[in-house]
Each structure stands twice: as C-alpha cells, then as structure tokens.
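1. Pasting the sequence and the predicted coordinates here, then a few questions.
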Amino acid sequence: MFKTAPTVILPNVEDRPVVGTYATAEQAQKAVGFLAGNGFPVERAGIVGHGLRQVDTVLGRATALRAAGAGAATGVWFGLLVGLFMSLFVGEQGQALPLMLGGMLYGAIFGASFGLMTHLGTRGSNHGVVFRQSIVADRYDVVADAQVADDARNLLVKHDWRSGPA
C-alpha cells in the first residue's frame, strides 16, 4: 500500500581521504562547487566538520510588541494566501482584491493575537531574551572516495591557487 523511500547508504566518511581543509563551511562549499564546475563527480565527495560547538547569538529582548509584530507579519502572509485561494473560487470579477485585503487584515489580527499569547505563555523562559542557535566547526575537511581522491586533490590545488589560502 505505502511505498518506502529507498535507503541510501553513504560511505563512511572516516574511510574517505581528506582532499582539502578549510576554515569555514562556506569555503568548503565553494571548493566542492569548484569541483562540480570542473566535472568532478561530487556525489563521491563530502564535507566533514571537526570540533563542533553550539553558538547562541543573542538577538535581543523578547517584548510583547515584538511578538505581536512577528505574529502579525506571519498572519498577513497566511491571510494573503487564503484570500488568494478564495478569490480563485469566487465567480465574480473584481472580488480578488477585497478578498486578499480582508484575508491580510484578519490574518494580521489573529497572528498578532497568537504571537502575543505565545509570548505571555512563555514569559518565564530565558528571561525574555531571544537567541539564534547554530552549530559551527573548528575546521571543515573535504573528503572524496579513494578512487577519485587524487583527481579532487589536483583540482583543489588549482582552486586554492585561484582563491588564495584557506
């Protein structure tokens, strides 16, 4: 009745030789992009981060006004979408704009209400501070299957020569 997705078995990254090491994820991604742009089979490569750590960036205080504003903004988009779909099923010409504007208005009201209720419900957590969490690594290794590692290494030497040291 239900079909399951095929299982993809990836090679163990520890068994793949390192062909390049970079200080940031963006540099490693650009290196893999360079490999792809030069015809390398990038499905045989990967990026491994070492020395992972979680970084919490403080975005500011969570205020009732900020929560209501974020909820209203989300509600406007949802209301616009609902209004747009409703206008597709209304037979009369000229009804699309009022339906979309009405949807945006109601969406803003309900979104602001839900945002404010959520803020008031979680008031004690984190002392009203908003964080963004990310995972970063000390270094990023580009790895490749052993059969194509030399090709990748040779291409990355050209990439590093063009873009400067990592």
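-> Right, received. Where do you want to start?
2. CA only for contacts and neighbour counts going forward, please
-> Fine.
3. Return the distance of the host helix or strand of Met86 from the chain's centre.
-> Met86 is located in helix 64-89, with elements delineated by DSSP states H and E. Offset of helix 64-89 from its chain centre (C-alpha atoms, centre = their mean, to the nearest Å): 22 Å.
4. For the helix or strand following that helix, list every residue counted as buried.
-> Proceeding N to C from helix 64-89, the next assigned helix or strand is helix 96-121, under DSSP H and E. Within helix 96-121, the residues scored as buried using 16 or more other C-alpha atoms under 10 Å are 96, 99-117, 119.
5. same question, stretch 19-31
-> Neighbour-count burial for stretch 19-31, counted by 16+ other C-alpha under 10 Å, picks out 19-22, 24-25, 27-29, 31.
6. for comparison:
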Amino acid sequence: MTSPFSGRNQSGMPPRMPTPPSGWPIGSYSTYEEAQRAVDHLADSDFPVEEVTIVGVDLMLVERVTGRLSWGRVLTTGGLSGAWFGLFVGVLLSLFNPTAGFGPAIIVALVTGIIFGVVFAAVGYGSTRGRRDFQSASQLVAARYDVLCQPRSAERGRDMLAKLAMRPRPSGENQ
C-alpha cells in the first residue's frame, strides 16, 4: 500500500504506478549534473539519500537533427543492419544444426538479412514520401532540476547543500 505522504510503499521501494513526487525542496539546479553532484555529496556525507528525489521541472522534448537522409544512406544503413541480423541468425543456425555446415548457413543467412534489411528500410523511407528527409536524436530535458527530501530530513539536507554551494569547486570539475 502506498502512503499519500511519502510516495513510497510499505516495503520502502518507489511505487510501481506513476505518482507525483513528494518532499520539500532542498536545492534547485540548472543542470542534471549539478543535481546529481548535490545528491552524491549527500551520499558521501552519510545522509539518508533514499529520502531524496531529483525532479525535472518544465520538461521539453528536444530533437537534434543529426544528418540528412537520402535513398543511398537509407539503403546502406538498412543493408548493414540486415547483415548484422543475418550474421547472428546464420551463426545460431550453424551452431544448432551442424549438418547444415558452418559456412553455407552463415552466407545464406547473411544474404537474406541484407535483402530483408534493404527492403524494410526502403518501404519505411518510401512511406514518408519525403516528409522527413533527416535523421535526428530525441532527448527529454528539463529547465531545472529540484532536489526534494522527505520532511524529517529536509532541514539537515538543505544545510548540507548550502555548505556545498559555498565551497569552491575543484579545478577538474565542469562549471
């Protein structure tokens, strides 16, 4: 059973169903790395970090364009992907069926994988009809990262993070 105040179940584990985070804010950071550094500092200081949650606030889906797509690139990528899968299947077939022979099974599976990879890539790219002629990578980022703590330890955690903020960073760390 989950407590409406702790966001945790009776075993102390986070709930399986999505629930809003709970706790009092003890720090707010502009990057995830800074929030992670703060929680790491708490952990190094024997703070009960199981009471801490990092919450990304004002989430954004950022899609970074990584390159242009063309038929040549699509078919090459599809063929290479199919070749890897075909090689994997060919090795498995030759290991579990020694009568088929090691070389022929791998070659047949490799060629079949390349053909299927090229066909599936062509169908997928062709179905877009030129509406998406680029590759991209998507990432979920937040405008800020709040560190929350359960009320019983929040004041101590806030004091520890305030002391961390006043310390100069070692020269090897990113600003």
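-> All right, it came through fine. Note that the coordinates shown come from a computational prediction; the quantities given were computed from them, not determined experimentally.
7. Can you calculate the TM-score here?
-> The TM-score (TM-score structural alignment, normalised by the length of structure 1) is 0.72; 158 aligned residues with a C-alpha RMSD of 3.3 Å.
8. Now do the same contact list for Arg144 of structure 2.
-> For Arg144 of structure 2, the contacting residues are 28-32, 56-58, by C-alpha atoms under 8 Å, 6 or more residues apart in numbering.
9. Any figure for the gap between the counterpart of it in structure 1 and Tyr106 of structure 1?
-> Counting by TM-score structural alignment, Arg144 of structure 2 lines up with Arg139 in structure 1. The spacing between Arg139 of structure 1 and Tyr106 of structure 1, counted by C-alpha to C-alpha, to the nearest Å, is 48 Å.
10. Equivalent analysis for Thr21 of structure 1, please.
-> Following C-alpha to C-alpha, the distance that separates Thr21 of structure 1 from Tyr106 of structure 1 is 52 Å.
11. again, but for Ala137 of structure 1
-> For Ala137 of structure 1, the distance to Tyr106 of structure 1 (C-alpha to C-alpha) stands at 44 Å.
12. swap in Ala68 of structure 1?
-> Distance from Ala68 of structure 1 to Tyr106 of structure 1, counting by C-alpha to C-alpha: 14 Å.
13. burial count for Phe96 of structure 2?
-> Residues near Phe96 of structure 2, counting by other C-alpha atoms under 10 Å, number 9.
14. Look up the closest residue to Gly157 of structure 2, ignoring the ones flanking it.
-> Excluding the flanking residues, the one nearest Gly157 of structure 2 by C-alpha to C-alpha, 6 or more residues apart in numbering is Ile26, at 6.4 Å.
15. mind checking the SS state of the equivalent of that neighbour over in structure 1?
-> Per TM-score structural alignment, the equivalent position to Ile26 of structure 2 in structure 1 is Val19. State at Val19 of structure 1, reduced to three classes by DSSP: H, G, I helix; E, B strand; the rest coil: strand.
16. Just give me the residue closest to the centre of structure 1.
-> Ser134 (10.8 Å; C-alpha atoms, centre = their mean).
17. ok, now which ones touch it?
-> Contacts of Ser134 of structure 1 by C-alpha under 8 Å, 6+ apart are 54-56.
18. for Gln36 of structure 2, same thing?
-> Under the criterion of C-alpha under 8 Å, 6+ apart, the contact list for Gln36 of structure 2 reads Ile54.
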